[in-house]
Structure formats: C-alpha cells, structure tokens
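**Student:** Can you look at this prediction? I've put the sequence above it.
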Amino acid sequence: MPEVTHRVRGTVNGEPFDEAVDSRMTLADFLREKLRLTGTHLGCEHGVCGACTVIVDGAATRACLMLAVQVDGAAVETVEGLAADGELAPLQQAFKRNHALQCGFCTPGFLMSVTAALREDTVRDETEAREVLSGNICRCTGYTGLIQSVLDVAKGRSDA
C-alpha cells in the first residue's frame, strides 16, 4: 500500500511550518520527528496519561490522538514555546519553586494543560486546580507541589 502524504501548514509556537506528512502520522510524532520539538512526550499513546498534551487553537489537546493533517491551518503551542527570551514562564517558575516535578516526563503535559486552563480563567481554588490536573498522570510524586504551583499562578501571587 503506497504512503499517502498531505501538505500541512500552520504555526508552532508562533513559527510557521509547511511540511508534507504521512496521512497516518500523529501530531505527537509530527512534532517530535519532523519539527524536532521533543518536549512533547509519548507515554501511553491512548490519550490517558496526558504526557503529550499540547495546545491547538487555544485548547488543550492530546497530541497522540490527533493526526498531523488535522492541524492544517492551526496554531499549535508546545512546552518549548512557554519560556520567552530564556526566561521561564511564571507557571514553569512555580513548578520549580514548589518542587512540582520528579523525573520530568509528565511535566510538559501538565504545563500545557494548566496553561490552557489558566488562560480560560477556570482555576480559582484548590478543587478547580485538582480538576485541571486530573487529566494528567504523574507516577513519581504526590500532587501537592503541582496543586500549589497552579494556585500560585492562578491567584497571581507576586512570587509566582
């Protein structure tokens, strides 16, 4: 069976891309293999763990479940786009300050899920922070640091 390719154009982290992709390539594989953005991690490849979460046109999206051809014309954001001019984003700083990571494998997915939720202003208390975090799985640590980081940024703390 011959490989079928499609032209896909859009932006990733504000930078334009124009690539030919196999019609069956996932967005996660496209980001990692074609664009060499390896911050998007593949864990379960079934949309359960959340490690591959990116933002597509403003919405948190599992990159392992979306085909690359589906982002034609879309704006995609990955963890690589969070830091600006060498400075960590406030959420990344809060994760660091609150020890909200261990091995780091799940961290990009958490960061992208929370970033999307914070933009939608859907996190105002611990219950809502837990709800946002519930779509991602960390196997190494407790969630106390994660919850505190989300609350720090959501509440606009000056040290966040």
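**Tutor:** On my side now, so go ahead.
**Student:** contacts and neighbour counts: CA atoms only from here.
**Tutor:** Will do.
**Student:** mind listing the helices in the chain by residue range?
**Tutor:** 27-29, 90-97, 107-119, 126-133, 144-154 (DSSP state H).
**Student:** What helices and strands are in contact with the longest one?
**Tutor:** Other helices and strands packing on helix 107-119, by 3 or more Cα pairs under 8 Å, 6 or more residues apart in numbering; DSSP states H and E, are strand 53-56, strand 59-62, helix 90-97, helix 126-133.
**Student:** repeat that with 7 Å
**Tutor:** strand 53-56, strand 59-62, helix 126-133 (3 or more Cα pairs under 7 Å, 6 or more residues apart in numbering; DSSP states H and E).
**Student:** residues making contact with that helix?
**Tutor:** Residues outside helix 107-119 that contact it (Cα atoms under 7 Å, 6 or more residues apart in numbering) are 39-40, 50-55, 58-60, 79, 101, 123, 132-133, 136, 154.
**Student:** What residues of that helix count as buried?
**Tutor:** Across helix 107-119, burial judged by 16 or more other Cα atoms under 10 Å covers 107, 108, 109, 110, 111, 112, 113, 114, 115, 116, 117, 118.
**Student:** wait, which of the residues you listed is closest to residue 74?
**Tutor:** Closest to residue 74 out of the buried residues of helix 107-119 is residue 116 (15.6 Å), distances taken as Cα to Cα.
**Student:** distance of the closest one from residue 140?
**Tutor:** 23 Å (Cα to Cα, to the nearest Å).
**Student:** Any idea how many residues pack against the closest residue in space to residue 130 that isn't next to it in sequence?
**Tutor:** Distances taken as Cα to Cα, 6 or more residues apart in numbering place residue 147 nearest to residue 130, at 6.5 Å, with adjacent residues excluded. Using other Cα atoms under 10 Å, residue 147 is surrounded by 22 other residues.
**Student:** and the comparison structure, right after this:
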Amino acid sequence: MPDAHAQQVAVEVTVNGTRRRAAVPPRLTLADYLRERCGLTGTHLGCEHGVCGACTVLIDGDAVRACLVLAVQADGAEVTTVEGIAAPDGELSPVQAAFRDHHGLQCGFCTPGFVVSVTAFLRDHPDPTDEEIRDGLSGNLCRCTGYQGILKAVRAAADGAAAAPKEHA
C-alpha cells in the first residue's frame, strides 16, 4: 500500500495576481499553503475550525475560511489574501485606511480576516445599514477592540465608497 504521506497533488492557484504551481499533500489546508508555501503570513490561523474568521481570504471573489479549504480545492482558483487587498503601489485600500483611521484594530491578529471579509461585504453591500454591518461582521471574532472601532471603520469605508465618483463603463 502506498504511503499516504508521500502522495502529492499538483495544484495551480493564482494568488494575489501571481500564478503559482506546487505539489502539495492532499490534506494541506489553503491557509497552511498560503503561509508556508507562499510566505503570505497575513492569513492568520486562530481556531482552525472556521469560527474566528482570522484566516479569511477571497476565492474567486467569495470570502472563505482558508483553514476549512484544502489547497487542492483551490486548484484553478483566484485567491486574494490581505496582502493582495492594497493597491500594487502599496496604497492602502479604503477598508484598510478606514481600519487605520478609526482604530479598528488593537493587537492586529484578527485584522487581516476582518479586512478581507469587509472588502467582500462592501462589494456586495455598498450602502449597508448598521444592522447589516453587524450581521456582515458576525463571522469574525475580535478579543481586543470591543468592535466599536471596527464598526466605525466599516461605516467610514462604506460612506467613502458611496461618496467616491462612479466609474463610467
């Protein structure tokens, strides 16, 4: 019987705009792949059960828990981590700037997951109510902030997006 630990599966994933190919064990999580193979340590591992949201990334635009997805499941997908949220020149995204400006972080451990989740949330809900914001944040846990700064940051990012000039198609 072949050694299950020796088995490797070829995957090709586009991470933050860069195509990456690797041979990975079938049970390697996407979070571990991103951290260990890609060197993208902004994807944090908290609970490793999909509860805390610290490992949230975008897969083909959808916010998902990278600790619950196997790297082989992301084969062929476009993955965006917190490192890919800022502009290529390093300018912070509106969500990142709002978290900075409105004290939406303290220790910073949960912040990458919040930034990714909020980025997807505001794309789908550009003018959310406060209740929708609270509901949209319910999948991310923070032990430091008491959430008030986070809520202010999301509101500011939403208000900034609403005030920004619309691009013409």
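**Tutor:** Noted; the coordinates are in hand. Just so it is clear, the structure is predicted and the values come from calculations on it, not from any experiment.
**Student:** one step back: wait, which of the helices and strands packed on helix 107-119 of the first structure is closest to residue 23 of the first structure?
**Tutor:** strand 59-62 (17.5 Å).
**Student:** Mean deviation, that closest one versus the second structure?
**Tutor:** Its aligned residues in the second structure lie a mean 0.4 Å from strand 59-62 of the first structure after superposition (mean Cα distance after the TM-score superposition for the first structure).
**Student:** Packing partners of that strand?
**Tutor:** Right, strand 59-62 of the first structure is packed against strand 53-56, helix 107-119 by 3+ Cα pairs under 7 Å, 6+ apart.
**Student:** That one corresponds to what range in the second structure?
**Tutor:** Aligned using TM-score structural alignment, strand 59-62 of the first structure spans residues 62-65 in the second structure.
**Student:** Could you check how far the matching stretch is from the centre of its chain?
**Tutor:** 7 Å (Cα atoms, centre = their mean, to the nearest Å).
**Student:** Which position in the second structure pairs with residue 77 of the first structure?
**Tutor:** By TM-score structural alignment, residue 77 of the first structure lines up with residue 80.
**Student:** Pretty sure that match sits against residue 56.
**Tutor:** No. Contact criterion Cα atoms under 7 Å: residue 80 of the second structure and residue 56 do not qualify, at 9.5 Å.
**Student:** Tell me how many other residues crowd residue 34 of the first structure.
**Tutor:** By other Cα under 10 Å, neighbour count at residue 34 of the first structure equals 13.
**Student:** need the contact list for the aligned partner of it in the second structure.
**Tutor:** Correspondence of residue 34 of the first structure to the second structure, assessed by TM-score structural alignment: residue 37. Residue 37 of the second structure makes contact with no residue, according to Cα under 7 Å, 6+ apart.
**Student:** gap between residue 37 of the second structure and residue 65 of the second structure?
**Tutor:** 18 Å.
**Student:** cool, and residue 138 of the second structure?
**Tutor:** On the measure of Cα to Cα, residue 138 of the second structure and residue 65 of the second structure end up 14 Å apart.
**Student:** Same question for residue 134 of the second structure.
**Tutor:** Taking Cα to Cα, one finds residue 134 of the second structure at 19 Å from residue 65 of the second structure.
**Student:** and these two? which has more neighbours close in?
**Tutor:** Shown here are residue 134 of the second structure and residue 65; by other Cα under 10 Å, residue 65 has more neighbours (26 against 15).
**Student:** For that one, which non-adjacent residue is closest in space?
**Tutor:** Distances taken as Cα to Cα, 6+ apart place residue 56 nearest to residue 65 of the second structure, at 4.6 Å, with adjacent residues excluded.
**Student:** just residue 141 of the first structure next, same as before
**Tutor:** residue 102 (6.4 Å).
**Student:** OK, contacts around the aligned residue in the second structure for residue 148 of the first structure?
**Tutor:** In the second structure, the residue matched to residue 148 of the first structure (TM-score structural alignment) is residue 152. By Cα under 7 Å, 6+ apart, residue 152 of the second structure lies in contact with residue 102.
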